[in-house]
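**Student:** The following comprises the amino acid sequence and a computationally predicted model.
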Amino acid sequence: MLIDNNQELYPLEEEELELGMELPWTVYTEAGQLLMREGSQVDNQRKLDNLLSKGYRHREKKASDASGETAPDPTEPQPVLFDQATNPFSELDELGYQLKQLFELIEEDKARPGQVEKRCYALATQVQGLIELNADAVLGAVHMSSEHPYIIQHPLHVTIIAALVAKTLKVPQPIQLSMLAASLTQNIGMNAYQMRLHAQKEPLSKQQRAQVEEHPLEGVKLLSKAGVMDRLWLQIVYQHHEKTDGKGYPKGLKGVKIRPEARILALGDVYAALVTGRPYRPGLSAQQSLRSIFLARGKQFDPKLSQVFLSELGLYPPGASVRLRNGEVAIVIERTKDTRAPKVTSFMDSHGQLFMRMQQRDTSEFSYNVVAGVNPQSLPRLNPTLLWGIKLRRVN
C-alpha cells in the first residue's frame, strides 16, 4: 500500500516471521513509524506477536521514470484507452454480459489454462479505462439501476469503487489487476444461491449463515480449479469479508492482518449493497450510505481507507438524487472542488412533474443550492445517457 512519501508498505505475513530470526528488513507501523530495525532479533513471543499485529515492510519497487513514478511494465495489461465519443454506460452494460460469460466459464469448469486470468484482467482494464474516460459517469452508474441481475451488477459496482480508490492511492498496476480481478470474482463462491438470498425477505437461517460465511473459501477453490494462479487475487477473495475489529469472516482477522486491498473491497462491497434495493428493504440514499460508512470507520472498516473512500465519493457523489432550493429534483452528474456544489441535471419540477427536457444546473447559484438528498426508490427510472448528455452509440 502506498504511503505519503510514495514508498510502498505491506503488512508482514505469518510465513515471513519465526521466533529467533534476525530481521532481514526494517519494520514499520502502518503510519510509517519505525517499529524494529533491520538486524534486530525476534527473540521472544511478545516481539513476534507485535510484529504480526502491527508490522509493515517496504515492498521492492520497480525502476522509476524521470518523474519518480513507477514505469509501466509493457508486458502487463494496461487501462484500455477509449475513444472520447464512447458511451460509458453502454460499455458498462457490455461488461456485464462479459462478466456473465466469465462466470459460466468458471462454474461449468470449461476454462483453458490461463483463460480466466486473461479475461478477468481484460475486464479490469476496461473498468480502469472507463474511469480515465469519465470517472463521474462511471461512478454514477453505481447509484443507477441496470438490466443486469444482482450477481452481475454488484461485483461491477464494487470494482468501479475499488478502481477509483486504487487510482487515488496510486496503487501499482500489477496489484490493481489482482485487486480488481478479486473484486469481480469475490462472490463467485455463492453465485449459485445468491439471487435466492437476495430475494429472501426473512432473516438468514443458521444453515444459510454458515453457507454464506463459507463463500470466500468456496470462491478460492472455484478460482483455483479454474486455473487462477495469482496468489494475491485469491488472498483478497478469501479476506474480503474480514473486518478491522476482527468481527468478520471466515478467519476473524484484525487490522493489518487483513490485506489493504481486501479492506478496500470491503468498503466498496458494503456501500454498493447499501445503495441497492432488496425485496425486504429499499436502497438507501447516497448520503445515508456514506453516513453508515463514516460511522463504521475504525470498527468495521480501516479508518484511513475510509477517509480516502469518503473523500473520493464526496458529499454528493455522481448518481445521487438531490433536491434543490427551488424545489427541483436532480441527479448529480459531476463532482467539483466544492463538495457542496456539484453539477446536476434537473429532471423534475417542484410540483413533481417531469421536465420535457432535462436541465443542467449550477448548484453554486443560490436558487439551485442542494438542500437535501432524495431517496432514489421514490423516483422514476431514468436514462443515464440523457442525464449526462452522452451520445447513445457504442464505439467499437
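**Tutor:** Now that the structure is in, tell me what you want to look at.

**Student:** make it CA atoms for all contacts and neighbour counts henceforth
**Tutor:** Fine.

**Student:** what about L379, neighbour count?
**Tutor:** Neighbour count for L379, taken as other C-alpha atoms under 10 Å: 12.

**Student:** another structure for you, compare them:
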Amino acid sequence: MRFSLPDSLYIHNRLVEVNVRHGGQEPEQHFRLTDKFKQSLIEDYPAGPIPILPPTNISPVQAVPKLADYLRALNQRVLVFSDYRERLVELANLLIEMAGSQPDGVIAAIMLCPYHHYAAHHAINCALLAARVGQSYGLPPADAKQLVCAALTMNISSANLQDSMASQEAEPSTAQRQTLHAHPLLSSALLREAGVDDELWHTIVLLHHEKKNGRGYPFNLAGEDVEPLAHLLHTLDRVTAKMMPRTYRARMKPKQTLGELYAGKMGEIDPELVSHLVKIIGIYPPGSFVELADGNRAIVVNITANAATPRVAPQSHPAERIDTAQERFRIVKSLNIHVEERYLPLFYRLWSPT
C-alpha cells in the first residue's frame, strides 16, 4: 500500500518521499528527512557517553529505570551511532527475555517505577507489555521482535514534546498537535536515516496511530488497511499511558482501564486482546496494593489463573505469600499508594530472578 504525505508545510519542510526499487520488484516507498532538517537535529544532539545496559540477572523493578535511561540516551543520538539498529535490537532482545523469565516482575515494574523522563519510560513500559502480549498470543518470534522494536521507537521524534506534556494539564496547543500528528512519519524517517530497513518495523511505527474507524493519523486509514500489529501497538500505547501516573493525575486503576477497553472507550478493540491483557495484567496487577478482608494491607506479587485472586505479600510479613482465593484473605479494595523512589530497593526481592 502506498501512502500520501499530508499536505502540510510543516511536513514538507522536514520530509521527502523516496521510491526505492529492488531488482524487478515494485518500488518501496520510504520517507526520509530533508538535509536541512537532519542537520538541525544533529547539531542539537548531546555529547558524551551513554549508560550501559543493566545485567539480566536483576529484578525488573531495579532494571527498568536503568533501561529507560539507556533508551533515552540512545534515541537522543539516533543519527550519530552507526550501530544504532544493533543497539536497539539488543535492547529489544533483553526486554523479551525479561518478559519471558519474569512476567509478573515486568508488570510490577510498570506499576512501581517512577520516571524522570516520561517518553523513554513509557516506551520501555510499552515494549515490555508488547513482549508479554506477543508471548501470550504466540506471535512468531520475528514479528514479536519487530513489535517490541516499534514500541521502543514509535515516539522517537516527539520525545521532548511528550516529556514536557507529561506535566501539562492544558489541552495540546495547535503547534503541539501539529508535531504529534507528524511524529509517526518523522519517527520512521529518523529510523531510515539510522540504517533501520525492516519494513514491518517501519509499517508499525507509521501506522500506530491509525484507527479502524478511519479517524486516526497521519493517513486516515480504516478497517483492514490498518496493519494488525500497528493496531495492537496503538492499544498497548494507550493502556500503558493509562497505567502511568502524570504529575497532574494518578494512574488509572487497571480494573478501570480494562473496563474502558471492554466498553469501547479506547476505540474498536479486539475482544481477544482484552482477554489477553486481563490474563497478563490481572484485575489487581503485580506491584499494586490492596486491602484484604482481615484488614491487612498487601502488595500483589503474582497473577494466578483467576485474574481477581492473585497471590500477595502482606505488609506485616513481606516474605509470606497469601492466596487471596481464600475467603478470609479476599481482596476488598485496591489502594492507591505511591512508593517514593528511595524506597524502591525494598521491593526488588519480591521479583528477583535469583
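**Tutor:** Everything's here; your move. Note that the structure is a prediction, hence the values are computed from the model and not measured.

**Student:** tm score of chain vs chain?
**Tutor:** The TM-score (TM-score structural alignment, normalised by the length of the second structure) is 0.77; 304 aligned residues with a C-alpha RMSD of 2.7 Å.

**Student:** What's the match for Q256 of the second structure in the first structure?
**Tutor:** By TM-score structural alignment, Q256 of the second structure lines up with Q288 in the first structure.

**Student:** So which bits of the one helix or strand that match maps to are buried?
**Tutor:** Element membership for Q288 of the first structure, per DSSP states H and E: helix 286-296. Residues of helix 286-296 of the first structure classed as buried by neighbour count (16 or more other C-alpha atoms under 10 Å): 286-290, 293-294.

**Student:** Spell out for me which residue occupies the centre of the second structure.
**Tutor:** The second structure has C126 as the residue nearest its centroid, 1.5 Å off, counting by C-alpha atoms, centre = their mean.

**Student:** In contact with that one, which residues?
**Tutor:** C126 of the second structure is in contact with 151-152, 236-237, 240, counting by C-alpha atoms under 8 Å, 6 or more residues apart in numbering.

**Student:** so where does it fall, helix or strand?
**Tutor:** helix 118-137.

**Student:** quick revisit: and the next element down the chain from the helix holding Q288 of the first structure?
**Tutor:** helix 303-313.

**Student:** what packs against that next one?
**Tutor:** Packed against helix 303-313 of the first structure by the contact rule (3 or more C-alpha pairs under 8 Å, 6 or more residues apart in numbering; DSSP states H and E) you find helix 150-169, helix 260-274, helix 286-296.

**Student:** out of the buried residues of helix 286-296 of the first structure, which one sits closest to L130 of the first structure?
**Tutor:** Closest approach between these and L130 of the first structure, by C-alpha to C-alpha: A286, at 21.6 Å.

**Student:** In contact with the closest one: list those residues for me.
**Tutor:** Contacts for A286 of the first structure (C-alpha under 8 Å, 6+ apart) come out as 143, 275, 316-317, 320-321, 373.

**Student:** If you map those residues onto the second structure, which are still there?
**Tutor:** Contacts conserved in the second structure for these, using both residues aligned by TM-score structural alignment, their matches' C-alpha atoms under 8 Å: 275, 316-317.

**Student:** In TSV, list those along with distance to L222 of the first structure.
**Tutor:** Below are these laid out as TSV (distance: C-alpha to C-alpha, whole Å):
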residue	distance to L222 of the first structure
V275	29
Y316	38
P317	35
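
**Student:** for those residues, which one is nearest F366 of the first structure?
**Tutor:** For those, the nearest to F366 of the first structure is Y316 (16.9 Å; C-alpha to C-alpha).

**Student:** so which strand or helix has that closest one?
**Tutor:** Short version, using DSSP H and E: Y316 of the first structure is in no helix or strand.

**Student:** What is the neighbour count of the equivalent of it over in the second structure?
**Tutor:** Under the alignment (TM-score structural alignment), Y316 of the first structure pairs with Y284 of the second structure. Neighbour count for Y284 of the second structure, taken as other C-alpha under 10 Å: 27.

**Student:** give the contact list for Y284 of the second structure.
**Tutor:** By C-alpha under 8 Å, 6+ apart, the residues touching Y284 of the second structure are 254-255, 290, 300, 307-310, 334.

**Student:** now S321 of the first structure
**Tutor:** 285-286, 329-332, 373-376.

**Student:** Which contacts among those residues does the second structure share?
**Tutor:** Kept across both, from the contacts of S321 of the first structure, using both residues aligned by TM-score structural alignment, their matches' C-alpha under 8 Å: 329-332, 373-376.

**Student:** Which residue of the first structure is paired with V312 of the second structure in the alignment?
**Tutor:** The alignment partner of V312 of the second structure in the first structure, by TM-score structural alignment, is V344.

**Student:** Could you look up the SS state of the closest residue to that match other than its chain neighbours?
**Tutor:** Spatially, and ignoring its direct neighbours in sequence, V344 of the first structure is nearest to V332 (4.2 Å; C-alpha to C-alpha, 6 or more residues apart in numbering). What DSSP: H, G, I helix; E, B strand; the rest coil gives for V332 of the first structure is strand.

**Student:** Look up how far E202 of the first structure lies from V332 of the first structure.
**Tutor:** The gap separating V332 of the first structure from E202 of the first structure is 34 Å, by C-alpha to C-alpha, to the nearest Å.

**Student:** Tell me which of those two has more neighbours.
**Tutor:** V332 (27 against 8).
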